[in-house]
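*Asks:* generate a structure from the sequence data that follows.
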Amino acid sequence: MSHPAIAAGNVAVITGGGAGIGLAAAERFAAAGMKVAIADLAGDRLAKAAARLAEVAPGGAGDVLAVATDVSREAEVEAFAAAVTAAFGGVDLLMNNAGIQPDTDVFGPAETWAKLLGVNLWGVIHGVRAFVPAMLERGRAGVVINTGSKQGITTPPGNPAYNVSKAGVKVFTEALAHQLRNAPGAKLTAHLLIPGFVFTELTRNGRSEKPTAAWTPEQTVDFLLERLAAGDFYILCPDNDVSRALDERRILWAAGDVVENRPALSRWDADYAAAFEAFVKGGA
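*Replies:* The predicted model follows:
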């Protein structure tokens, strides 16, 4: 944990901190002696996560804050930020991680699209706008981590609203990183976490045991911290099935659809199946 923002006594804020990657990150930060504030929807999951963090944090429950928050609602995120400031003071690390993944279709219910975009994309935007200006004003080293997805880069068929939301997170975080590095005196950095296949509530699908191909949330957080220390912006996680080399070829092929003027999502077009396989093998 060599990033200067991750240090005992500093403050970490994680949305979607009630389970999965968010909770695994919160546990790691708490164990490092940071004061940890998590946001999630109201319910037993949030309460259990807070109790778990209190067991890990050297300062116990006094170093943990859990606030029921719907990140799609700007006012609730602003209230969460106010509660963090009142409890702990300034923030050193912000992880906008809350996400949902209901099934969607291009012509599916508008309310499902609105809910998904509200959490996955607007939740990130609300989090940055609620916390980052004050982080900048402090003039201290700090870090912002936004959780994206490979589906926001290669945009596979199957869940267009999710893909749109995560593509938006990528673009927004790129813009944030550019703005921060050009802000005079700014010591904040922004990073895009791009998980692989991780066994969480979003991917469980009724399974009680982790599939062999998946990483655990803890493995994902280990990789995140390693690449944060290295200064990576794009934290592209492998898993037990897909290597970084394969991810790179898939991403390059997706960009090639534009450059080569291929059909949209040609990777899943039968007429391009052989060409895609040859392209992947060519980079092995």
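*Asks:* okay, CA-based contacts and neighbour counts for the rest of this
*Replies:* Noted.
*Asks:* all strands for the stretch 101-250 of the chain, in order.
*Replies:* Assigned strands in the stretch 101-250 of the chain, in chain order: 142-147, 188-194, 234-236 (criterion: DSSP state E, counting those that start in this stretch).
*Asks:* once you drop chain neighbours, what's closest to Val280?
*Replies:* Arg249 (5.7 Å; CA to CA, 6 or more residues apart in numbering).
*Asks:* list the contacts of that neighbour.
*Replies:* Arg249 makes contact with 279-280, 283 under the criterion CA atoms under 8 Å, 6 or more residues apart in numbering.
*Asks:* can you list contacts of stretch 25-42?
*Replies:* Under the contact criterion CA under 8 Å, 6+ apart, stretch 25-42 has outside partners 6-18, 46, 50, 53, 56-59, 63-70, 80, 84, 88, 98, 218, 221.
*Asks:* list the contacts for Gln213?
*Replies:* One correction, residue 213 is Ala, not Gln. 197, 239-241.
*Asks:* again but with Trp122, I slipped
*Replies:* Taking CA under 8 Å, 6+ apart as the contact definition, Trp122 lies against 71-72.
*Asks:* if we use 7 Å, what do you get?
*Replies:* With contacts taken as CA atoms under 7 Å, 6 or more residues apart in numbering, Trp122 has the following neighbours: Ser72.
*Asks:* and which of the contacts of Arg249 is nearest Val119?
*Replies:* Val280 (34.0 Å; CA to CA).
*Asks:* what helix or strand does the closest one sit in?
*Replies:* helix 273-282 (DSSP states H and E).
*Asks:* chain center to that helix, what's the gap?
*Replies:* The gap between the average C-alpha position of helix 273-282 and the chain average comes to 30 Å, counting by CA atoms, centre = their mean, to the nearest Å.
*Asks:* in it, which residues are buried?
*Replies:* Across helix 273-282, burial judged by 16 or more other CA atoms under 10 Å covers 276, 280.
*Asks:* again, but for stretch 214-227
*Replies:* Of the residues in stretch 214-227, those buried under the neighbour-count criterion (16+ other CA under 10 Å) are 214-218, 220-227.
*Asks:* just stretch 33-43 next, same as before
*Replies:* Buried, per 16+ other CA under 10 Å, within stretch 33-43: 33-41.
*Asks:* could you flag which of the contacts of Ala213 are buried?
*Replies:* Applying 16+ other CA under 10 Å to those, the neighbour count classes 197, 239 as buried.
*Asks:* now the other sequence, so there's something to compare against:
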Amino acid sequence: MTQIALDPGSVAVITGGASGIGLAAARHWARAGLRVCIADRGGERLEAAAEALAALAPGGRDGVLAAAVDVSRAEEVEALEARVRERFGGTDVLMNNAGIQPGSDLPGTPEAWERVIGVNLWGVIHGSRCFMPGMVARGRPGRIINTGSKQGITTPPGDPAYNVSKAGVKAFTEALAHSLRNTPGCRITAHLLIPGFVFTGLTAKGRAEKPAAAWTPEQTVDFMLQRLAAGDFYILCPDNDVDRAMDERRILWAAGDIVENRPALSRWHPDYAEAFAAFMKAGKD
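*Replies:* Below is the predicted model:
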């Protein structure tokens, strides 16, 4: 697939675009001459992000749209798509990136679970469903990039609502990719961004300085763009602590729980601690 979807004059829409990975992506595309829409919760942070993007964009504020949107609400995402189409003529790149991680437990409250799944999973579903038909009809090459998580693949204990939401993003994006490539005449591809440890407002947890193990949002976006250019569907990002080889072994062990009929989440089961350690060590030999 050519890079026309990322060429100057194309249109990129990023949810969760007022900070973190979303804002880093918006900055890159604004500098590259794309017209950019960032959607996020309203307020001063969104406006400040829009002004910062306008300073980078060749067209200034004319090439930047900031929209206050709750992505968990289908009608608000539908209105966003219509607003972008009216302002810029359509969308070439959609990055469903909005996400929250307030923490969760079991059994937890229905409200907490509904909010996490509403933003993290339904936000991706609403974005893809609302934007995809227009993107396909536009007849141009384009991309839908959905932000997942390694926690949606290896599902570590401690935050089950987040894990469920991100596991859903993975399954949905795989189905989306299959659907798009089997749509006659479609020039849109889907991609699953799987960040490593990235220092953002979501992961800072009170820290003012980036931990040595973390990547910056800019590093993550640079890696994402490299892998998009290579045509990757699974954009599995390393960080300063975990390389791809380690991620691969952890993912293989998680899949092995089913194949080997081990207990759920055996990586964290005391009876399997030695076996897991040996498995990881074998990957280094």
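*Asks:* returning to what we had before: distance to Glu174 of the first structure and mean neighbour count for the strands of the stretch 101-250 of the first structure - can I get that in JSON lines?
*Replies:* Output for the strands of the stretch 101-250 of the first structure, formatted as JSON lines (distance: least, CA to CA, whole Å; neighbours: other CA atoms under 10 Å):
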{"stretch": "strand 142-147", "distance to Glu174 of the first structure": "10", "mean neighbour count": "24"}
{"stretch": "strand 188-194", "distance to Glu174 of the first structure": "8", "mean neighbour count": "24"}
{"stretch": "strand 234-236", "distance to Glu174 of the first structure": "9", "mean neighbour count": "19"}
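*Asks:* now those in CSV, with distance to Pro160 of the first structure?
*Replies:* Formatted as CSV, the entries for the strands of the stretch 101-250 of the first structure read as follows, by distance: least, CA to CA, whole Å:
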stretch, distance to Pro160 of the first structure
strand 142-147, 18
strand 188-194, 18
strand 234-236, 21
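*Asks:* so what's the gap between stretch 195-202 of the second structure and the chain middle?
*Replies:* Relative to its chain's centre, stretch 195-202 of the second structure lies at 11 Å (CA atoms, centre = their mean).
*Asks:* first-to-last residue distance for stretch 58-70 of the second structure?
*Replies:* 29 Å (CA to CA, to the nearest Å).
*Asks:* and for Glu76 of the first structure, the neighbour number?
*Replies:* For Glu76 of the first structure, the tally of surrounding residues (other CA atoms under 10 Å) stands at 16.
*Asks:* which of the contacts of Ala213 of the first structure are also in contact in the second structure?
*Replies:* Conservation of the contacts of Ala213 of the first structure in the second structure, assessed by both residues aligned by TM-score structural alignment, their matches' CA atoms under 8 Å: retained contacts are 197, 239-241.
*Asks:* nearest to Gly158 of the first structure among the residues you listed?
*Replies:* For Gly158 of the first structure, the nearest member of those is Phe197. The distance, counting by CA to CA, is 16.0 Å.
*Asks:* which non-adjacent residue is nearest that closest one?
*Replies:* In this structure, Phe197 of the first structure finds its nearest non-sequential neighbour in Ala214, 5.0 Å apart by CA to CA, 6+ apart.
*Asks:* how close does the one you found sit to Trp122 of the first structure?
*Replies:* In this structure, Ala214 of the first structure lies at 28 Å from Trp122 of the first structure, with CA to CA as the measure.
*Asks:* residue contacts, the alignment partner in the second structure of Leu65 of the first structure?
*Replies:* The alignment partner of Leu65 of the first structure in the second structure, by TM-score structural alignment, is Leu65. Each residue near Leu65 of the second structure by CA under 7 Å, 6+ apart is listed here: 36-38.
*Asks:* what is the burial count for Pro107 of the second structure?
*Replies:* Tallying neighbours of Pro107 of the second structure according to other CA under 10 Å, which is how burial is gauged here, yields 8.
*Asks:* please read the previous query as pertaining to Tyr272 of the second structure.
*Replies:* Here the neighbour count serves as a burial measure; for Tyr272 of the second structure (other CA under 10 Å) it reads 15.
*Asks:* what lines up with it in the first structure?
*Replies:* With the correspondence set by TM-score structural alignment, Tyr272 of the second structure lines up against Tyr272 in the first structure.
*Asks:* identify the residue spatially nearest to its match, adjacent ones excluded.
*Replies:* Leaving aside its sequence neighbours, Tyr272 of the first structure sits nearest to Ser266 (CA to CA, 6+ apart; 6.1 Å).
*Asks:* against Ala284 of the first structure, how distant is that neighbour?
*Replies:* When Ser266 of the first structure is compared with Ala284 of the first structure (using CA to CA), they lie 20 Å apart.
*Asks:* what's the answer for Glu76 of the first structure, then?
*Replies:* Separation of Glu76 of the first structure from Ala284 of the first structure (CA to CA): 47 Å.
*Asks:* what of Phe172 of the first structure?
*Replies:* Counting by CA to CA, the separation of Phe172 of the first structure from Ala284 of the first structure is 32 Å.
*Asks:* looking at those two, which has the bigger crowd around it?
*Replies:* Using other CA under 10 Å as the criterion, Phe172 of the first structure and Ala284 rank with Phe172 on top: 18 against 8.
*Asks:* about what we covered before: may I see the contacts of Ala213 of the first structure arranged in JSON lines, with distance to Glu260 of the first structure as well?
*Replies:* JSON lines is the format used below for the contacts of Ala213 of the first structure (distance: CA to CA, whole Å):
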{"residue": "Phe197", "distance to Glu260 of the first structure": "29"}
{"residue": "Asp239", "distance to Glu260 of the first structure": "29"}
{"residue": "Asn240", "distance to Glu260 of the first structure": "31"}
{"residue": "Asp241", "distance to Glu260 of the first structure": "28"}
